[in-house]
Each structure stands twice: as structure tokens, then as C-alpha cells.
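Novice: just a sequence and a predicted model for now, questions to come.
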Amino acid sequence: MNAHILVVDDDQEIRDLLDEYLTKSGYQVSTVKDGVELKAQLQHAYPDLILLDVMLPGDDGFTLCQQIRRDSDVPIIMLTAVSDDTDQIIGLEIGADDYIAKPFSPRHLIARIKAVLRRSQKNHQRTEDVLVNAVPKSIVFGDWRLDTLAHKLTHLDNQQQHDLSGSDFTLLMLFLSRPNEVLDRDTISVATRGREALPFERGIDVQLSRLRQRLGDSGKYPSYIKTMRGNGYILSVPVNYEH
């Protein structure tokens, strides 16, 4: 089945043009004008990719991107009329997969869509391959147990639980599969985003900070993920796999 693309833009002319061009390119297309219609659409089903305009009435694209990322790893390409590196960095930090400044050529847009969809499919395939290859049902590391099927963390002492988003689970599994090994930014970015890290990109730092806060620390394990300056990051606690 052809990939389903959801276009979110408050400009009727742009929605119509994108609908026409993407449909001719073989995609299934839906269009909405704002965050209210977007949320209503997502209650029924998630598309394969979202083209999300930054400047929208009500909640802007950045806010909507953050909200979507709480529940889903659906690929998101941000669209903006402002060619500003700061906006691009913000978009990538909050979980967007790519960023295109208006005006853009249709061919350029299609190329970016294909690249993002290809990366997304590869990431899903890697996850399926890992599951097929007998991933342990749970992994104990430090004070935590990870349920690899439910994507749930449970603290061994106080039984505190956390549900992990897809991106946070992928990041944690990367460290758990390679404990006591220094992982550089490109390795982390390829595993979680399907591409090497961009210059000055802080999205990895944001995601690592979120995971570190989730894991916390204790007297026995004062630091789960250590920063190795100039080299990368390392998971520095004992890891045991339970099949």
C-alpha cells in the first residue's frame, strides 16, 4: 500500500498544491489546517509521515511536534517560511526528522520524503530483526529492570515504573546492547534517527538528558550514562539479560 502522508498547513492553496503533487507521486494524502484537525485525525490513525508547518493558528508546529512525540515516532518533516538555523535546531531538538524551508521545489520535497520514509522503514526493520533474534524478555541494569516487550522500566527497590517512548527505548537498548563501550554521537544518531548527527545538533543531548533524568542515580550507581569528553557516552553499570 502507498505511504499515507498527512499535510498540516493553514494555507488552503499550499494544502491543495501538496495534495495534488503528492497524489500524482503515488502517495495517499490527507490535509488539515491546524492542530485541532490534526489531533482529531490522529485519534483515528497515524499516517506514515507528517508534513507539519511551523506557523499555524493556535498551537504552532513546534508545540504540536512535541505533543506527537509523547506518543508516537511517526516521521515528521517541518515546513517553514523562515530560513533560520535556530528554527531548524529547535525542530530537530524536539523530535522532527527533517526540516524544509519554503519555498521549496516539489522534486526536493519528494526526495526528502523518500529519504525520511526509507530511514523510518530501516529503523522498524532493525527493531523487528532484533525481536526475531531472541532479544531477552527483560534486562536488569543497575537498579532497573527493562521489559523489552512492553517498553517499561521498573525500579528494583521502590517498584517505580516508567513507560518509554519508541525513541527513548531505542536509545536505551543501544546502550544495553553495548555496555561499557564508548558510543560516539554519530553511532547514537544512526541508531535513533537513521542518519549521522548534524553539525551543532543538540537533539541527541536533549534525548540523553531525558533518559538520564528518567534513570536518576543512587549511592550504588551515581551515574548510569557517563560522558567521555571528546569521545561520546558509555553505560557504566552492570547489565544482565533475562531470557
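Specialist: Great, that's in hand. Numbering: from 1, shown residues only.
Novice: from now on I want contacts and neighbour counts done on CA atoms only, so please keep to that.
Specialist: Fine.
Novice: would you confirm that residue 22 contacts residue 29?
Specialist: Yes. With contact defined as CA atoms under 8 Å, residue 22 counts as touching residue 29 (6.9 Å).
Novice: between those two, which contacts overlap?
Specialist: Residues touching both residue 22 and residue 29 (CA atoms under 8 Å, 6 or more residues apart in numbering): none.
Novice: dump the residue contacts of residue 150.
Specialist: residue 163.
Novice: next one for the comparison:
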Amino acid sequence: MTQARVLVVEDEVKIAQLLREYLEKAGFAVDALARGDQAVEWVRRHNPDAVLLDLMLPGMEGTDVCRELRQFSQVPILMITARSEEIDRLLGLELGADDYICKPFSPREVVARVKAVLRRSQLKPAEGSALKIGPLHLGRETRRVCVADQPVDLTPTEFALLQVLMSRPERVFTRDELLMQVQGYDYAGYDRTIDSHVKNLRKKLGYHGIDDAIGSVYGVGYRFQLPEPPQPHP
């Protein structure tokens, strides 16, 4: 079985070594870079299975690296930083990161998060091979989403979120339910994570003309809204 390959982009040598040690013990192949401006081309050339990306890096900040990676790759990205303010978390997630880990962290937790995001990106299809609602088509086996045959590029987390919502149209999911079903673990009360992923998903679907598919239920969560049937002319 081929080892999953993880790229660690971290300029603090001790932290990079610690992450490498724990990830390799968990069975991953690990590469490490210390500069942000090296990461984009490296990912383009080597196509890793996941990226652990520090926010504050020499050469190019992690947010800019994340933004550039999302121009051509949907590789799972986990951002790591000492900046724990909510605005920093939301910025990273809205740029397309799949997860966010604050320093100081437990190396075992990082390994668990990497495993969780890889499970989401490699999930086997559940019952049925596809979901189709109106022009929106989600292929469970192909892991492709299309609107009227036009592909929509989603991160693994966005794909998992859309799959959960489309599987039960009109059913209201709380943020906690979505966190558990999409992320696979509890975020210790940080439920704004789901809000950021929903915002990104709405933006991408809206670009293809699907503007109102994901509805908000104030104080509760989200649901996938079936399109209104056309009204007969009087």
C-alpha cells in the first residue's frame, strides 16, 4: 500500500522535526519546507496528499500560499499558527483551508486531524453512486460536482459538506451535527468553522447560478433547499 505523502511547511525547525517524527511514526511519508515561496511550486510538481501549512512564513505568508494553491489544487490544507484570534481562523478557512490548528498543539492531535482530512478526501461512496437535485450533480464515486455538466472545484471538506446536505434535502442540520459528520471530531465549541465552509460553498455554487441552495436556519444551522416549483401563470 502506497504511503500517503504529507508536506510540512514550517520555519521553526524544532516544530517541523516534531511533526515529521510523529507523522512518520503514523506511517506517512513526510517532506518539509521552511519557506512559503517554495511551497507552491513544490506542490505543483509533487502533488502531496495533504499540506500542513504554517501561517507566518518567510518568503510568502501561509494565507498567500493557501490562496495560490487553491488556484490549481484541491489538496487538503491544514493551517498551523500561533495566532488564535477568530478572525485569523476565519481568514484561513475562507481562503480554502480544510482545517486550522493553533499552537501550542498536541502532535497526536495533528496526526489525528491529518488522518481525518485524508479520510474525507478518500471516502468511498455510500448508498447510491450519485446525488442529483435540479442541475446540481454530485458523484460519490467520482468525487466530482457539476452544475449542468460544468465542473465545480471543491475542497474535500466542501465536498463532504455538500454531500451531507444533499443527502437529506430540507432536513435542518445543526452546526454540531455538520462538524461531526464532515470533520469527524468535535471542535471544542468553535462552530464558526462550518460557517466559513458554507460561505465558500455558496460562493462556488453561486458562480454557476445555484444561488439559494443552502439555506440558513437562524440559531440552528443549515439545510439544502429544494428549488421552488414554477408557478402557473394566471
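Specialist: Sure, I can see it. Keep in mind it's a predicted model, so treat the numbers as computed, not measured.
Novice: would you pull the TM-score for this pair?
Specialist: Overlay of the two chains. TM-score (TM-score structural alignment, normalised by the length of the second structure): 0.74; 219 aligned residues with a CA RMSD of 3.4 Å.
Novice: name the helix or strand for the corresponding residue of the second structure for residue 170 of the first structure, please.
Specialist: Matched across to the second structure, residue 170 of the first structure falls on residue 160, judged by TM-score structural alignment. Using DSSP states H and E, residue 160 of the second structure maps to helix 156-167.
Novice: tell me what that helix is packed against?
Specialist: helix 107-121, strand 130-133, helix 192-207, strand 221-224 (3 or more CA pairs under 8 Å, 6 or more residues apart in numbering; DSSP states H and E).
Novice: just those: most buried one?
Specialist: strand 221-224 (a mean of 21; mean count of other CA atoms under 10 Å).
Novice: coming back round to it: hmm, who's touching the helix holding residue 160 of the second structure?
Specialist: 74-76, 98, 117, 120-121, 131, 133, 138, 143, 145, 171, 173, 178, 181-183, 197-198, 200-201, 223-224.
Novice: re earlier: how about the helices and strands packed on helix 156-167 of the second structure in TSV, adding distance to residue 59 of the second structure?
Specialist: Shown next, in TSV, are these (distance: least, CA to CA, whole Å):
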stretch	distance to residue 59 of the second structure
helix 107-121	24
strand 130-133	43
helix 192-207	27
strand 221-224	39
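Novice: for residue 2 of the second structure, find the nearest of these.
Specialist: Counting by CA to CA, residue 2 of the second structure lies closest to helix 107-121 out of these; the figure is 13.6 Å.
Novice: now the closest one and helix 156-167, what's the angle there?
Specialist: Helix 107-121 of the second structure runs at 50 degrees relative to helix 156-167, counting by axes from the mean of the first three to the mean of the last three CA atoms, to 10 degrees.
Novice: give me the contact list for helix 107-121 of the second structure.
Specialist: Outside helix 107-121 of the second structure, the residues that reach it (CA under 8 Å, 6+ apart) are 18-19, 22-23, 26, 49-50, 76, 78, 98-99, 101, 156-157, 160, 182-184.
Novice: now, these that are in strands?
Specialist: Among these, the ones falling in strands (DSSP state E) are 50, 78, 99, 101.
Novice: which one in the first structure is aligned with the third one?
Specialist: For residue 99 of the second structure, the aligned position in the first structure is residue 97, judged by TM-score structural alignment.
Novice: surely residue 151 of the second structure meets residue 139?
Specialist: No. Counting by CA under 8 Å, residue 139 is not a contact partner of residue 151 of the second structure; they are 11.0 Å apart.
Novice: which one's more surrounded, the two?
Specialist: More neighbours surround residue 139 than the other of residue 151 of the second structure and residue 139, with 17 against 14 (other CA atoms under 10 Å).
Novice: distance of the more buried one relative to residue 122 of the second structure?
Specialist: 13 Å (CA to CA, to the nearest Å).
Novice: next one: residue 86 of the second structure
Specialist: For residue 86 of the second structure, the distance to residue 122 of the second structure - CA to CA - is 29 Å.
Novice: what's the closest of the helices and strands packed on helix 156-167 of the second structure to residue 39 of the second structure?
Specialist: Closest to residue 39 of the second structure of these is helix 107-121 (CA to CA; 18.1 Å).
Novice: name the element the residue nearest to residue 73 of the second structure when sequence neighbours are not counted belongs to?
Specialist: Leaving aside its chain neighbours, residue 73 of the second structure sits nearest to residue 44 (8.0 Å; criterion: CA to CA, 6 or more residues apart in numbering). Here residue 44 of the second structure is covered by helix 36-46, with elements defined by DSSP H and E.
Novice: how about residue 240 of the first structure?
Specialist: Going by DSSP H and E, residue 240 of the first structure is part of strand 239-242.
Novice: for that strand, list every residue counted as buried.
Specialist: Going by neighbour count (16 or more other CA atoms under 10 Å), the buried part of strand 239-242 of the first structure is residue 239.
Novice: if I look at the residue nearest the centre of the second structure, how far off is residue 2 of the second structure?
Specialist: The centre of the second structure sits closest to residue 98, judged by CA atoms, centre = their mean, with a distance of 2.9 Å. Going from residue 98 of the second structure to residue 2 of the second structure by CA to CA gives 23 Å.
Novice: give the contact list for residue 217 of the first structure.
Specialist: Counting by CA under 8 Å, 6+ apart, residue 217 of the first structure has contacts 223-224.
Novice: what of the one 10 residues further on?
Specialist: Neighbouring residues of residue 227 of the first structure by CA under 8 Å, 6+ apart: 233-234.
Novice: that one pairs with which position in the second structure?
Specialist: Under TM-score structural alignment, residue 227 of the first structure pairs with residue 216 in the second structure.
Novice: just to revisit the earlier point, intersection of neighbour lists for residue 151 and residue 139 of the second structure?
Specialist: With CA under 8 Å, 6+ apart as the test, residue 151 of the second structure and residue 139 both reach residue 145.
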